[in-house]
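Q: have a look; sequence and predicted model below, questions after that.
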Amino acid sequence: MMIVARTYSAFYEASAESCLLRYSAKIPSRELVHAGKLVDLSFSAINESGSPVSCAGITLSIPLGNGETDLATDEPATVQVGQDWTCTSRVDGKRLVIEARPAGSAGVNIPDGQEVFICRLNGLPVSGTAGKATIGVLEQTVPQRQTDSELEVSKFTSGFAFDFFHPEHISVPKGGTAELRWHGQGVESYRLTYTPPLDPNDKDTSKATVVRDLKGPYPPTTTNVGPITGRTAFALQAHVNVKGVGLDHTLTTMVDVASGVGDLAVHDITVDGTATFNNATGLLHTEPEQTRKITISRNNPGSLLTFRSAGEGFLSLHTDTGTTGVVELWLCDGSVLLAQIGKYFPCTVPLTAGQELTLVPDKAALQAKPASYTQQTTVYIRWSGLGTDSALTVNPAT
C-alpha cells in the first residue's frame, strides 16, 4: 500500500458534552491565522453522536476589534454557503454574527459519522494583535434543543511559520529509523507525540504514547525516530509565546513499514542462464529524472503541466521553490486535490493505466497577488512504472 504523506492546514475543533455536534474551523492549504492578514475560514459540523441529528440552525459569534482576544476587525469580503444552508452576516456591537439556517423547510439531517460544510468566510481581516480568540457556537437541533460551544483560534505573528512536516522516506524496513523533516520559523520549541504499535504480549501499557520535547540551542527542523515496528502516526506541535500567551500549532504525518517478506531490493541483476518471473508486470522500472521549468503568473491560473501514464506506476514530484511569498502547486485528478507540492514537501502518488493528472497553481492564493505577479520554478519529475510498457507522458514535452 502506498502511503502519501500529507501536511494539513490549521485546524481548530470544538465540542461540548451538551452539544450533539462537533465543530471545526479550517484554513485552506498550509496557511495559518496571522495577525493583520486576510484569511479564508471554513466551518463544518461533524456528527459523532451515534445517531442521526437534525439541525435547525447554527450561529457563529466572532469577536471584533484589534486586541489579543479579537479575531477580526470587520466582515469578510464574501460568505460561501454550503448547499444545505442559507447564511446571513451582521455586526452586532463588537461581534460578527453568522447565522446558518436550513435551506429547506426541514432541518439539515446529518447522519452519524458525517461532516457537513456550513460556510466559508473569504477574506476575513484578522485583528492586528497576536493572541487567542474564541468563536462562540450556538447549536439548535430538532426537537427544540439549544446548546453552545466554543472554538479557540490562535493568531500568530507574521514571522511565525510551521509547515512541510513529512518523513524523508514514507516507509522504512521493520525495526528501522524514520527521519522526520519540517520547515519552521519563529518557533521557540517543538513537541513530538506518537504511538508505537503495541506488542499484544506486552503488558506494559505505559509505552502506548511517546512524548518528546525537541530542544536546541536553536529549534531543530529534523529528528530521527526508531525503531519503527509498524505503521506509526506522528504529531508535531510548534510552540511560541507572545506577550505571555502560549500559541501552538500541530501538524501530522505517517510512516509505514516496508514489506520485507520475500522482497529483494537490488540495483541490477545479472543472470547467466534462464530467468523466469511469475509476474512480469510486477517489475518496477524507474526512469531518469526529468525537469520542467514553469512560470506561474497572475494571468495564467490554469494547468501548468499534465501527466498521463500508459500503465500503472508511481509519480514523484518536488520543486526548487521555497515557501515565503510564493504560490504553491497542486497536483489534481480532475477536481480532486491529491497533493500540495513544494521544495520541502515532495509527493509520491500512484497512477493507474490511462490516468491523467494536472499540476495547477493555488488559484485563491494567485488571485490575491498583484496583476504583475510572476513566479518561476523547476519541477523535478521521477516516474516508476510497473513493467516496460507503462511510460509516462509529460506535457508540455520540454
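A: That came through, no problem.
Q: drop to CA atoms for contacts and neighbour counts, all remaining ones
A: Will do.
Q: excluding its backbone neighbours, what's nearest Leu317?
A: Spatial nearest neighbour of Leu317, chain neighbours left out: Ile381 (5.0 Å); criterion: CA to CA, 6 or more residues apart in numbering.
Q: burial count for the one you found?
A: 18 (other CA atoms under 10 Å).
Q: wait, it sits on Phe314?
A: No. Counting by CA atoms under 8 Å, Ile381 does not reach Phe314; the two are 10.7 Å apart.
Q: do a quick rundown of the strands in the stretch 101-250 of the chain.
A: In the stretch 101-250 of the chain, the segments counted as strands under DSSP state E, counting those that start in this stretch are 108-110, 115-125, 131-142, 145-155, 161-167, 171-173, 176-185, 189-194, 210-214, 222-228, 232-242, 245-258.
Q: for the stretch 251-398 of the chain, same thing?
A: Going by DSSP E, counting those that start in this stretch, the stretch 251-398 of the chain shows strands at 284-286, 290-297, 305-309, 313-319, 329-333, 336-341, 347-351, 356-361, 374-386, 392-395.
Q: of those, which is nearest Val137?
A: strand 336-341 (29.6 Å; CA to CA).
Q: any buried residues in that closest one, and which?
A: Across strand 336-341, burial judged by 16 or more other CA atoms under 10 Å covers 338-341.
Q: what's the angle from that strand to strand 356-361?
A: 50 degrees (axes from the mean of the first three to the mean of the last three CA atoms, to 10 degrees).
Q: ok, second structure coming up, stack it against the first:
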Amino acid sequence: MARAMEACLWITPKIFDDLRDPAPGVAAFFDHHAAWLEDRPVTVVFCAGNGDHILNYRGPSGWEERFDWARYNCFALGPGGPSGITRAHNRDWLARVREGGERSANPYSAGPMFIVSEQPMDYVTLAGIYAAIRAEAERRGLRVNLLEYLEPGPEFCRSEWKTALHPEVAGSAADAGGHMVPGVIDVTAPLAADSRRYAAHPGGIPAGLPAGDFVAAQTAAFTRDFELDGVMLGNQFGLVGFWHPDNAPPLTPERAAGIERFFLRLREAMGERLVYWMDTYWRAEVERSAWGMSDAAYQSLDAILVSTFAVLVERTEIVPNLLSKAALDGPRPLLGLDFVDPWYWYRTYLDDRRTYLYQREVLAAHAESVAGVSFFANDTFGHFVPEPELTSTLEVVRKGEIG
C-alpha cells in the first residue's frame, strides 16, 4: 500500500518583492510546488533570519520593533563591522574564483558578500507573512504546518542577542562563508542578568538561568503569540561543536544533563506544538558518545532532519545516519535534499552533481526508512528551484512511496 512522504519546504523573505505585500510571492510558491503539495503532509519552514528575532522578542507590545533578517548573501560580521570583512572577502573571492578559477569549498560555495534587499522587517510584517501563508494554504484546501526557524549560531544576518547581549553563553564559533564567527549558543551555560523585557521573562532574565531554559520558554512564547505550529531547530541546536565529533567539547555528566534538560524543557514548553531538529550529519551513536544526545532528548522531537548538505556531509555517513535515525522509533526521519541554498550562492545540482545524485540514490534505496524529505525551496536571490530538478526528484519520492 502506498504511503505519503512528508514534504518539508523551507522559504525565506527573499521570495517577496514587497515584504508588506507577501500574497503574490506566497501564491507563486504554492504554484511552483503544487505537485509536491498534493496528497501528502506538508510543512513550511519560514526562515526570517537566524532566530535572533525569536530570542529578542519582547511580546505583543514590541511588534513595531524592527529586526535584521536574512537579506544577505554570505553574511559574516567581523571585528570592524560588516564593511571591512565584506571588502576582504570579495577581494579573496575575485582572486581565487573569478581570476584563479577555483571551484570548490569557500569562497566559491559561499559566493561574494552582498545585500539582496534593503527592505525593513518588523514583527507586524512578519505576522503578515505568516497570515498570507495560512490564507493561501486554506484557499487551496491544504493542511500546512507552519514552523519558524531557530539557528544556534550567528549566520545569515545580525545576531544581537547571541553576539552582543549574551556573549557569555556563546560556546563556540560558526563557519559563515569561510569566516569563523563567535556566537553559537551553549544551552548548558548560565546567562548573565538582563533587565530587558522578553516575552517569556517580562521582568528580565535572572542571573544564572541556563541558556537552554530561556530558549525553551522564549520559543514557546513566540510560537504561541504568532499562532505557529512549531519550530525548526537548525544546525544541531543544543549540541556545541558544529558538524564533526572532533569539534565537540569534552562530554561531562553535567553537560549531558544540561543538554537533556534543554530538550525536555522545550518539549514541555511547546506542548502540542511541533519540534523539528536538524542533526549533526552523524549517526545517533556518535551524537550520543561525542555530543551527549540522549534517548529522552530524541524522543522529545517530532521529526529529525537527516542532514546531507553537500558542502558539509561525509558521504559515507549519509546512509548509516539515516538508518540510525529511523531506528530511534520515535521522531520522523526527514531526508535532507540539496538543490540550492537561500543564504549562499552555491547550487548543488550544478556544483556537486555527484553528491546531488547520490542523495536521490539513497532516497530510492532506503525509502522505507524515510518519513519525508526536506529542502530549501528558494536560492539566495529569492528564486525557486528550477522545475526540471524538482520534477525529477519528485519522481524518486513517488517511486519510494509505492515501495
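A: The structure has been received and is ready for your questions. Worth saying up front: this structure is predicted, and the values here are computed from it rather than measured.
Q: fetch the TM-score of the aligned pair.
A: Once superposed, the chains reach a TM-score of 0.24 (TM-score structural alignment, normalised by the length of structure 1), with 165 aligned residues with a CA RMSD of 7.2 Å.
Q: figure out which of the strands of the stretch 251-398 of structure 1 is closest to Phe11 of structure 1.
A: From those, taking CA to CA, the stretch that ends up closest is strand 336-341, at 16.8 Å.
Q: packing partners for that closest one?
A: strand 313-319, strand 329-333, strand 347-351 (3 or more CA pairs under 8 Å, 6 or more residues apart in numbering; DSSP states H and E).
Q: circling back to that earlier point, among the strands of the stretch 251-398 of structure 1, which comes closest to Ala178 of structure 1?
A: By CA to CA (comparing all of the strands of the stretch 251-398 of structure 1), the closest turns out to be strand 347-351, at 16.8 Å.
Q: ok, back up a step: I'd like the helices and strands packed on strand 336-341 of structure 1 written out as TSV, with distance to Phe165 of structure 1 and mean neighbour count added.
A: Formatted as TSV, those follow (distance: least, CA to CA, whole Å; neighbours: other CA atoms under 10 Å):
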stretch	distance to Phe165 of structure 1	mean neighbour count
strand 313-319	14	20
strand 329-333	17	20
strand 347-351	12	19
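Q: name the helix or strand for Val215 of structure 2, please.
A: Using DSSP states H and E, Val215 of structure 2 falls within helix 211-225.
Q: in that helix, which residues are buried?
A: Buried residues in helix 211-225 of structure 2 (16+ other CA under 10 Å): 211-223.
Q: I'd assumed Ala297 was in contact with Phe263 of structure 2.
A: Yes. Using CA under 8 Å, Phe263 of structure 2 is in contact with Ala297, at 5.4 Å.
Q: more neighbours, the two?
A: Comparing Phe263 of structure 2 with Ala297 by neighbour count (other CA under 10 Å), the higher total belongs to Phe263, at 26 against 18.
Q: next one: Glu361 of structure 2 from His89 of structure 2, what distance?
A: 36 Å (CA to CA, to the nearest Å).
Q: which one of the two is surrounded by more residues?
A: Set Glu361 of structure 2 next to His89 and count neighbours by other CA under 10 Å: His89 wins out with 21 against 13.
Q: next one: that one from Ala176 of structure 2, what distance?
A: According to CA to CA, His89 of structure 2 and Ala176 of structure 2 sit 11 Å apart.
Q: and Pro253 of structure 2, by the same measure?
A: As judged by CA to CA, Pro253 of structure 2 and Ala176 of structure 2 stand 31 Å apart.
Q: Val319 of structure 2 now?
A: Using CA to CA, Val319 of structure 2 is found at 27 Å from Ala176 of structure 2.
Q: ends of stretch 47-58 of structure 1, how far apart?
A: Criterion CA to CA; first-to-last residue distance in stretch 47-58 of structure 1 is 14 Å.
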